[in-house]
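>>> sequence and predicted model, in that order:
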Amino acid sequence: MIHRPLLFLAIAIVSLGFTTGAAFAHHGWSWASDEQIELTGTIIEARLGNPHGELTLDVDGTHWTVEVGQPWRNDRAGLEQGDLAEGVEVRVLGAPSADPNEKLLKVVRLWIGDNEYTLYPDRV
């Protein structure tokens, strides 16, 4: 018979494996298609920070979740505090989710007005 502390530890380890696996699968490019598309929309929500920033864009009435870079990558591209804020219109180029029903895009390059910001130069 397994002692309760060992059973609890085993369940915790297995549970942790499931949650970290899901998080790992989401990050990177494995979930994205090989094609690139362009969207233009207005930021209705911005969550910037680690592990990467996310914007919610209103694109002609459809809400897209748009992944931008980590804070250091956004800084390196030239983005400044307040550039990615609610109400700002942006044009983005990136890889959409391989699941066509999921409105999710990983940004490679974006434009705010006439200013261009390249987040992933090796993907352009």
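Perfect, thanks for sending it.
>>> please make it C-alpha for all contacts and neighbour counts, starting now.
OK.
>>> give me the buried positions along the longest strand that the chain contains.
The residue-count maximum for a strand in the chain (DSSP state E) belongs to strand 37-47. Buried residues in strand 37-47, defined by neighbour count with 16 or more other CA atoms under 10 Å: 39-46.
>>> what do you get for stretch 83-100?
For stretch 83-100, using 16+ other CA under 10 Å, the buried residues are 84-85, 88-98.
>>> what number of residues lie near His52?
16 (other CA atoms under 10 Å).
>>> excluding chain neighbours, give the residue nearest to it in space.
Gln70 (4.1 Å; CA to CA, 6 or more residues apart in numbering).
>>> pretty sure the one you found sits against Glu54.
No - assessed by CA atoms under 8 Å, Gln70 is found out of contact with Glu54, at 9.6 Å.
>>> those two: which is more packed in?
Neighbour comparison, Gln70 and Glu54: the larger count goes to Glu54, with 24 against 17 (by other CA under 10 Å).
>>> can you pull out the helices in the protein?
Along the chain, the segments classed as helices by DSSP state H run 4-26, 71-77.
>>> which of those helices sits most buried?
Mean neighbour count (mean count of other CA atoms under 10 Å) peaks for helix 71-77 among the helices of the chain, with a mean of 16.
>>> what residues does that one touch?
48-50, 52-53, 68, 80, 117-119 (CA atoms under 8 Å, 6 or more residues apart in numbering).
>>> next, the one to line up against it:
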Amino acid sequence: MKRSLTALLTGFWMIAAAVPAAAHHGWSWTTGDNVELTGVIVATRLGNPHGILEVDVEGETWTVEVGQPWRNDRAGLTEGDLAEGVEIRAIGEPSADISERRLKVERLYLGDREYELYPGRD
């Protein structure tokens, strides 16, 4: 009986922990439309589950989500490309809640070079 209760509670907590993660990841929180932002990276947190850039866009800070490390590598981004002080142009889907100032990047540009993170997404 104790073993069954432990298994049941463990299963419950695993499902409960996964629900917020599922809601955050994917595209469900976005508008479904593309916008373009140009700004300067002021902070980076690259790694799993995906990279996060804080980008100054005309005096407003936007949270810009780039790909997972493998996706960034596949797109051709190398270490140091997404560093503080670098100007980027990002195209992607913004949060449906515009007050979040959050963008999930599909494609970004460093200078004239294009990096496609989600080919065929748009």
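Right, received. Where do you want to start? What you see is a predicted model; the values in this text were computed from it and never measured.
>>> got the buried residues of strand 37-47 of structure 1 as CSV, with distance to Asp58 of structure 1 columns?
Formatted as CSV, these follow (distance: CA to CA, whole Å):
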residue, distance to Asp58 of structure 1
Leu39, 10
Thr40, 8
Gly41, 5
Thr42, 5
Ile43, 6
Ile44, 7
Glu45, 9
Ala46, 12
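>>> among those, which one sits closest to His27 of structure 1?
Ala46 (18.1 Å; CA to CA).
>>> which residue comes closest to the equivalent of Ala32 of structure 1 over in structure 2 once chain neighbours are left out?
In structure 2, Ala32 of structure 1 lines up with Thr30, judged by TM-score structural alignment. Once flanking residues are discounted, Thr30 of structure 2 sits nearest to Ser95: 4.3 Å by CA to CA, 6+ apart.
>>> mind checking what the one you found lines up with in structure 1?
Using TM-score structural alignment, Ser95 of structure 2 lines up with Ser97 in structure 1.
>>> I'd guessed its match sits against Val107; true?
No - checked against CA under 8 Å, the pair Ser97 of structure 1 and Val107 is beyond contact range at 11.3 Å.
>>> picking up where we left off before, mean deviation, the longest strand of structure 1 versus structure 2?
Mean deviation of strand 37-47 of structure 1 relative to structure 2 after superposition (mean CA distance after the TM-score superposition for structure 1): 0.4 Å.
>>> list the contacts for the residue nearest in space to the middle of structure 1?
When CA atoms, centre = their mean is applied to structure 1, the residue found nearest the centroid is Glu67 (2.4 Å). By CA under 8 Å, 6+ apart, the contact list for Glu67 of structure 1 reads 52-55, 104-107.
>>> make a markdown table from these and add distance to Leu7 of structure 1 to it.
Below are the contacts of Glu67 of structure 1 laid out as a markdown table (distance: CA to CA, whole Å):
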| residue | distance to Leu7 of structure 1 |
| --- | --- |
| His52 | 35 |
| Gly53 | 38 |
| Glu54 | 38 |
| Leu55 | 41 |
| Leu104 | 39 |
| Leu105 | 41 |
| Lys106 | 40 |
| Val107 | 43 |
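>>> now which of those would you call buried?
Buried, going by 16+ other CA under 10 Å: 52-55, 104-107, out of the contacts of Glu67 of structure 1.
>>> which of those residues sits closest to Thr19 of structure 1?
The closest of these, once distances to Thr19 of structure 1 are taken by CA to CA, is His52, at 17.9 Å.
>>> how about the closest one, what's its match in structure 2?
Match for His52 of structure 1 (TM-score structural alignment): His50.
>>> alignment lookup: Thr65 of structure 1 to structure 2.
So Thr65 of structure 1 corresponds to Thr63, using TM-score structural alignment.
>>> before I go, just wanted to say thanks for your time.
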